[in-house]
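K.L.:
using only what follows, build the 3D model:
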Amino acid sequence: MIYPENFEQKIEFYKIRQLVSDYCLSPLGKEKTEQMHFSASFSEVAATLSQADEFVRILREEESFPADHFYDVRPTLRRIRLEGSWMDTETMFQLKRSLQSIHAIVAFFNRPEKDMQYPHLTALAENVVIYPEILKKADTILNDFGEIKDNASSQLAQIRRDLATTMNGISKSLNAILRKAQSEGFVDKDVAPTMRDGRLVIPVNPSYKRKLKGIVHDESASGKTVFIEPSEVVEANNRIRELENDERREIIRILTAFTDYIRPYLPALLESYEFLAQIDFIRAKAKFALLIDAIKPVFEDTQQIDWVQAVHPLLFLALKKQNRKVVPLDITLQDEQRILIISGPNAGGKSVCLKTVGLLQYMLQCGLLIPLRENSKVGIFEKIFIDIGDEQSIENDLSTYSSHLTNMKMFVKNCDGRSLLLIDEFGSGTEPQIGAAIAEALLDRFNQRQAFGVITTHYQNLKHYANEHEGVVNGAMLYDRHQMQPLFKLSIGNPGSSFAVEIARKIGLPEDVIAQASETVGQDYINMDKYLQDIARDKRYWEKKRDEIRRERKRLEELSVKYETGLDEIDTQKKQIIAQAKQQAEQLIAESNALIENTIREIKETNADKERTREARRELSDFKTNIQAGEAKKGDRKHHPKTPQKIIAPSDAPLSQGDAVRLKGQTSVGEIVELSAKKATVAFGMIKSTVEIEKLERVSNNQLKKEKKMSNTRDVIFEKKLAFRQDIDVRGMRGDEALQAVMYFVDDAVQLGIERIRVLHGTGTGALRQIIRDYLRTVPEVSHYGDEHVQFGGAGITVIDLK
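P.N.:
As a prediction, the model looks like this:
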């Protein structure tokens, strides 16, 4: 239940509805937006929120979702239920393309992995019936531009061939007549045949109109040109008219036959468009959610409001245009504090706070995502009541306060533990003392009925009631006493001050007036207001200190984790270094022993020849020096063929300036131009980039040559593709010459990945055309070939589609 009837007007939900509607792709979605309504069903709201949330993820993560061709053809589908009716070509084209979209959307959600990713949207698509045969049937009739194909029927194909033949004949006759008339001087040299009333005519100067036999069809607005249909082509033009009428009748017959074909499927097709409407609507809700940074919070089947940094979406969008930020709202309504009494100065944000609660809760229960933080919790209310603004009625002679009391009567009668009350300036509009008393009595009834609510007021007695009764809590819109300006921030737990004296003093009201007013209300009242201000100030101070302590503790915890992680990494690296050193030491000992044994064996074999002994000792000495210098590399032992081939050769030897390298996992090769301890400057062609050394890997000469060769090949192919022309003209060539040229042409096109090419061979005797097509039949890469469209050359050109 929503009260009053103009609830949406009061919270400006109609603006939200329009913003969502603007994101719809078709009337299908806009119609759903108009039908969007408040629901108190937890399962219904949870499902619609989940659908919108899943579509937000699709918009963020998926690039392949089909969102084109959302057409509403339902009016036509309902109209063609009558036998003998048919849909026009444009509507049929829209039907074809929108059915393709429905088919693509269903296929998107029918993929196995999507069932886990988007379960609620997948469930929507499960029962949608798709008729591929309808699409196939439409494809035999319409081309990709929505035009009736020549081969939609054999009769239509014959009519259009006759039309083309007749038009060509008329064109030749007219050109001949025109050339003769131009040579005789009664038609200008730059004149060409034109069309008037569907008939080909020749423009002629009126003074020469009797020189050209025929029918005058029209004259120009200036009267300086008449349009004559030569008598020689009258019959042919009449034939054109007959053929055009035959073409229209055949097209209507084709469309009627297609309409008869789909008529039994109309109920299922209408259901498919209902699915398309839902997808359009859900997509629009998701687009709007992205606009206002809205999410699906934790949604529970209970009455609660536990919102963190909630934002009024319309205020957010308005301030965003001004490069300003809205102050977010933190608010909690739960069993122990169901009703929040908000007090504070005028223009301090009390009404905005109340409207934010009303709008966001209403949006939520209409299935819209709302702008707040992920750690928020939301609930559901069966009834929402609102009393805000001036409701004075001239017709009913009700004052503002009378209207207010009428609303209160409705609230008291119908509210319960599943209700949310939103009341602005509670009790105002009448004499303050009785108004405050009636407001307190009403508040007590609301509390007894366990209702939830947000109520704004200036009355002190309501603040006292909230302090003394369980279920009701005070809240204050904070105000900066020093700057004398509102902070637009809600603080729950303490009542707010109206700051009446301070505001009056800031405005410049005479001090004696302020003093007299203070004396009238009494010092106790003034002191109480000051105490409220001091409490609010102290609370802000200690909250600030608590936040500082919390942030410092968090920083220390992060530092502790960072140092512990660093120590673990150091310990791991230490173990790896020790293990590697042991391995290298063992390898070094083994290689040293082998070298010593080889040296001893050589000395024995040469019978201790002095020269060979000295040479063996020198080899041992060199080996020792290399080890001490850490340079015992494979290249250093080129002159020691009998020593082991590897002493110390790490698999990733240090990089040096001039080395060819590439980023790990990438293919582009560059050269190191500068090198430091941890980073290297690498030139990738004309671009220099500074990269961490550990992200680089050396490229060997063999790899470099291989990749350079591949790069050159790719460059050649790319240049060749740029220079390739998709047409070849073999007119005038002998049969063998033309065939060889076409063979090379087709081979090049296949190699370069060209999808469509054309061969200009002319009509002539048809021999050249036959030779070429006989060859094309033998090429496996040719998927289709045929005549070009009659307007672009017809049988004189063969169009070839390649796989």
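K.L.:
C-alpha only now, for contacts and for neighbours.
P.N.:
OK.
K.L.:
buried set for stretch 309-319?
P.N.:
Neighbour-count burial for stretch 309-319 flags 310-314, 316-317 (criterion: 16 or more other C-alpha atoms under 10 Å).
K.L.:
this one as well, want them side by side:
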Amino acid sequence: MKSPLHEIEFDRILTLVAMEAKSAPGKDAVARRHPLPTLTACENAQADLADMRRFVHTQGLMPLAGLTDVRALLARDSVLELEESWQVFRAVRATQALRETCTRTEGFLRLAAIASAIPELDELVGKLNKFFTREGKLREDASAELRAIRKRVPEKRNAVQRVLHDVMNKHGEAIQEPLIVMRGDRYCIPVRTDHRNAIPGILHERSGSGASVFIEPMQAIELNNDLADLLLQEREEIARILRFISQLIAEAADDIRAAIHVAGELDALQACAIFADTVGASRPSFNNDRRLHLIDARHPLLDERVQETDQPVVPVTVELRAATSALIISGPNAGGKTVALKTTGLLVAMAMSGLPLPAADGSMIPIVDAIHVLVGDDQSVTEHLSTFSAYLVRLKRVISAATERSLVLLDELGAGTDPEEGAALAAAVIEYFLERGALLIVTTHLSSVKSFAMNDSRVVNASMEFDTATGKSTYRLIVGIPGRSRAIEVAQVIGLPSPIIDRARERLGPRYVEVDQLVGMLQNKMSSVVEQSAELERRQAAAEEERQALEASRKKFDSERARVGSAFREELERLRDDVSRQVSNEIKNLRANANMRQVVTTLTKPIDQAIEFLPEERREVRVGHQAEHRKFKVRGVVESIDGTKAVLNVSGKRMTVDRKELLGLRDEGGGMKPSHKSFIPHPPSLIPETAELNLIGQRVDDALEASDKFLDRALLEGKQAVRIIHGFGTGALRKAVREHLRKHPAVKSWRPGNENEGGDGATVAVLEE
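P.N.:
From the prediction side, this is the model:
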């Protein structure tokens, strides 16, 4: 008796998936796949598959070279041959490479969790690696003894060959051919039969023709003995090494089995990922609410991408839920009813087994305890050869085994007997499963069964679409209305004589024909609705795709803008640092020079250059409006503009400056801000409005550096005098500051502070104009 999974060809799907596995353990792991019992287990299996698909897409295939099934070798209680040891070594090495790849590649936590179950066998790999070459041969230095023996073997072999060449040269007339041959691990030479006594030695063999004999000359016997002894020692040492290797493998046999088992599971998971891409699979959701919704489901065995044909499979959409738990599919023979039924069962089994689901996104799978299938004997998906009695025997088994958590698939229920009795039996069976709570899909030709579905809200009718123009089924499933068997139309297309076709229609009667035509009209309208719905979905999908493209473009633009902005900021910061260094150097170079105009010109040159790159609209200044001098960072009111020159009133002082050096100021609304005042305070700067610098508590070097910056800034801002507070203390800081002011080119004179200026604890410096 076939298993239910075999009935829906689940085993054939496993065979297809196993073809993508790269190793025997992987193929075995695929063959072990079966529906899992719980929602959590099913979700985890599909999550593992999703992780593997992402891995294959981004990282490529996993390293599986060398992974073979060596579990039979591990079970042997004997010394492994060299080739067998090499196979085990390669398999162990492959498992460790797989573990390394999965656990160290970031972003694949589920694969890492699976691979971490592979035991660490790096130490074993390191030990075995010392014995093998890349080709799987035993290394010359596998042991010190082997290395010494193999070093002596060619020396002894050359010695034997030299002696034999001397013998052949001396007795050339007796030699059949000047060749050295091996006979029984002994080096010999071919001697003509009629000259066999010319060369004393041991006769090992006669040629097939009898024209020559193979003789080991007396001169070579001792050397051959030495060589044979070395070769014997080599074999013994190799045997000892193989016993040692076998012992290492035997001690780690359990870990090796576990490693190969897990590696096989990963190979199987990768095979599922490859197959998923072949069939365009999606990731389903699972539920315990008996909700089945397959969207655009495709039978993998009919999929043109699997079969490599140009005949596309027609997808079907099937939906069942607790309220409507039965679906009755009707329609013409060879119309696709059985295919739809088996596709449903197969895809539920595949999804629950962690296999790819060849259906559209949004498909939902109920967790069922079993899938019970009744589709006849061995047959294709369109043939029906079983007898009624055999059908009932199998139906009895299904009825006994099904529970409220089962999925039951019954093909051609009620067929094979009297239509009325068959229909009554079919309706009773449907009612039975409805009461049990099982999910049910039935195919039928019986009209009364279709009528039963229309009178029970728990049952939904569906039909396979039929193209009246071609007389063939389109294999599209239309939910909501029953199908017509189309027996007469099919007979007409096949070519039965017209009188038979006409007489068959007459026997049906006008009432049946009228009802049949109405059903046909309903089917056509439903087909139109389905087409419109599909077109709407296509348009929605296209709109969503366009929206996603626009969103991706926006994100790309935002990312690029952020990147450019970041680069621009970095460049500004670099320019600022360069200017700062340049200013510092120029101040040091020019401080001894009393030409303040040259100092100012030199320091503001980078600003002049930067101004050229500012947008033109930011340069606009107007008479009567506020403006800021870019170099001096002072603000005032523009009194007049004459060509490229402008007069700026700053705190009552008029400055004639280049117009391009002024930056028009805007109010909060974005417009230019006029003012009736002659001076607008600048935002807080390093120099307070009191023009004083407090150096108390600073070291002399730091205080003098701060004084330089303070004086430079005061000079640029047009200060006439400044006060530097140094305190009393020991007097060292006061002395240093005043000595520094005496030499400073920007200081015209200095004096101690008066009583309300801090007295001798402060110094007032008058600046050059």
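K.L.:
before we move on, back to that, possible to save the buried residues of stretch 309-319 of the first structure as a markdown table with distance to residue 46 of the first structure and secondary structure?
P.N.:
As requested, those are exported to a markdown table (distance: C-alpha to C-alpha, whole Å; DSSP: H, G, I helix; E, B strand; the rest coil):
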| residue | distance to residue 46 of the first structure | secondary structure |
| --- | --- | --- |
| 310 | 19 | strand |
| 311 | 21 | coil |
| 312 | 22 | coil |
| 313 | 21 | helix |
| 314 | 24 | helix |
| 316 | 25 | helix |
| 317 | 26 | helix |
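K.L.:
and those residues, which is closest to residue 554 of the first structure?
P.N.:
Residue 554 of the first structure has its nearest neighbour among those in residue 310, at 24.7 Å by C-alpha to C-alpha.
K.L.:
now the element after the helix or strand hosting residue 636 of the second structure, going C-ward?
P.N.:
In the assignment (DSSP states H and E), residue 636 of the second structure maps to strand 635-642. Downstream of strand 635-642 of the second structure, the first helix or strand assigned by DSSP H and E is strand 645-650.
K.L.:
ok, residue 375 of the second structure - contacts?
P.N.:
Going by C-alpha atoms under 8 Å, 6 or more residues apart in numbering, residue 375 of the second structure touches 7, 338, 384, 409-412.
K.L.:
roughly how far apart are it and residue 293 of the second structure?
P.N.:
Per C-alpha to C-alpha, to the nearest Å, residue 375 of the second structure is found 22 Å from residue 293 of the second structure.
K.L.:
circling back: output the contacts of residue 375 of the second structure in CSV; the columns should cover distance to residue 738 of the second structure and secondary structure.
P.N.:
Listed next are the contacts of residue 375 of the second structure as CSV, based on distance: C-alpha to C-alpha, whole Å; three-state DSSP:
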residue, distance to residue 738 of the second structure, secondary structure
7, 106, helix
338, 107, helix
384, 116, coil
409, 105, strand
410, 109, strand
411, 110, coil
412, 114, coil
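K.L.:
could you single out the nearest of those residues to residue 425 of the second structure?
P.N.:
Checking these one by one against residue 425 of the second structure (C-alpha to C-alpha), the nearest turns out to be residue 412, at 12.1 Å.
K.L.:
before we move on, the earlier item: in PyMOL, how would I select the buried members of the contacts of residue 375 of the second structure?
P.N.:
Of the contacts of residue 375 of the second structure, the buried ones go into a single PyMOL selection, burial set by 16+ other C-alpha under 10 Å:
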select buried, resi 7+338+384+409+410+411+412
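K.L.:
farthest pair within the buried residues of stretch 309-319 of the first structure?
P.N.:
It's 310 and 317 that sit farthest apart of those, by C-alpha to C-alpha, at 13.8 Å.
K.L.:
any idea which element the aligned residue in the second structure for residue 286 of the first structure lies in?
P.N.:
Under the alignment (TM-score structural alignment), residue 286 of the first structure pairs with residue 273 of the second structure. Element membership for residue 273 of the second structure (DSSP H and E) is helix 253-279.
K.L.:
okay, buried residues for that helix please.
P.N.:
In helix 253-279 of the second structure, counting by 16+ other C-alpha under 10 Å, buried: 253, 255-276, 278-279.
K.L.:
following that helix, which helix or strand comes up?
P.N.:
Downstream of helix 253-279 of the second structure, the next assigned helix or strand under DSSP H and E is strand 285-287.
K.L.:
what's the average distance of that following strand to the first structure?
P.N.:
Compared with the first structure after the fit, strand 285-287 of the second structure shows a mean deviation of 3.0 Å (mean C-alpha distance after the TM-score superposition for the first structure).
K.L.:
what packs against that strand?
P.N.:
Strand 285-287 of the second structure sits against helix 39-59, strand 364-366, with contacts defined as 3 or more C-alpha pairs under 8 Å, 6 or more residues apart in numbering; DSSP states H and E.
K.L.:
Provide the aligned range in the first structure for the first one.
P.N.:
I take that to be helix 39-59 of the second structure. Using TM-score structural alignment, helix 39-59 of the second structure pairs with 42-62 in the first structure.
K.L.:
same question for the shortest one.
P.N.:
Following TM-score structural alignment, the aligned partner range for strand 364-366 of the second structure in the first structure is 377-379.
K.L.:
contact partners for residue 390 of the first structure?
P.N.:
Counting by C-alpha under 8 Å, 6+ apart, residue 390 of the first structure has contacts residue 400.
K.L.:
now do the SS call for it.
P.N.:
Classification of residue 390 of the first structure by DSSP: H, G, I helix; E, B strand; the rest coil places it in coil.
K.L.:
ok, residue 486 of the first structure next?
P.N.:
Under three-state DSSP, the three-state class of residue 486 of the first structure is strand.
K.L.:
any idea what it aligns with in the second structure?
P.N.:
In the second structure, the residue matched to residue 486 of the first structure (TM-score structural alignment) is residue 473.
K.L.:
in three-state terms, how would the closest residue in space to its match that isn't next to it in sequence be classified?
P.N.:
Counting by C-alpha to C-alpha, 6 or more residues apart in numbering, residue 466 is the residue found nearest to residue 473 of the second structure once chain neighbours are left out, at 4.2 Å. When classified by three-state DSSP, residue 466 of the second structure comes out as strand.
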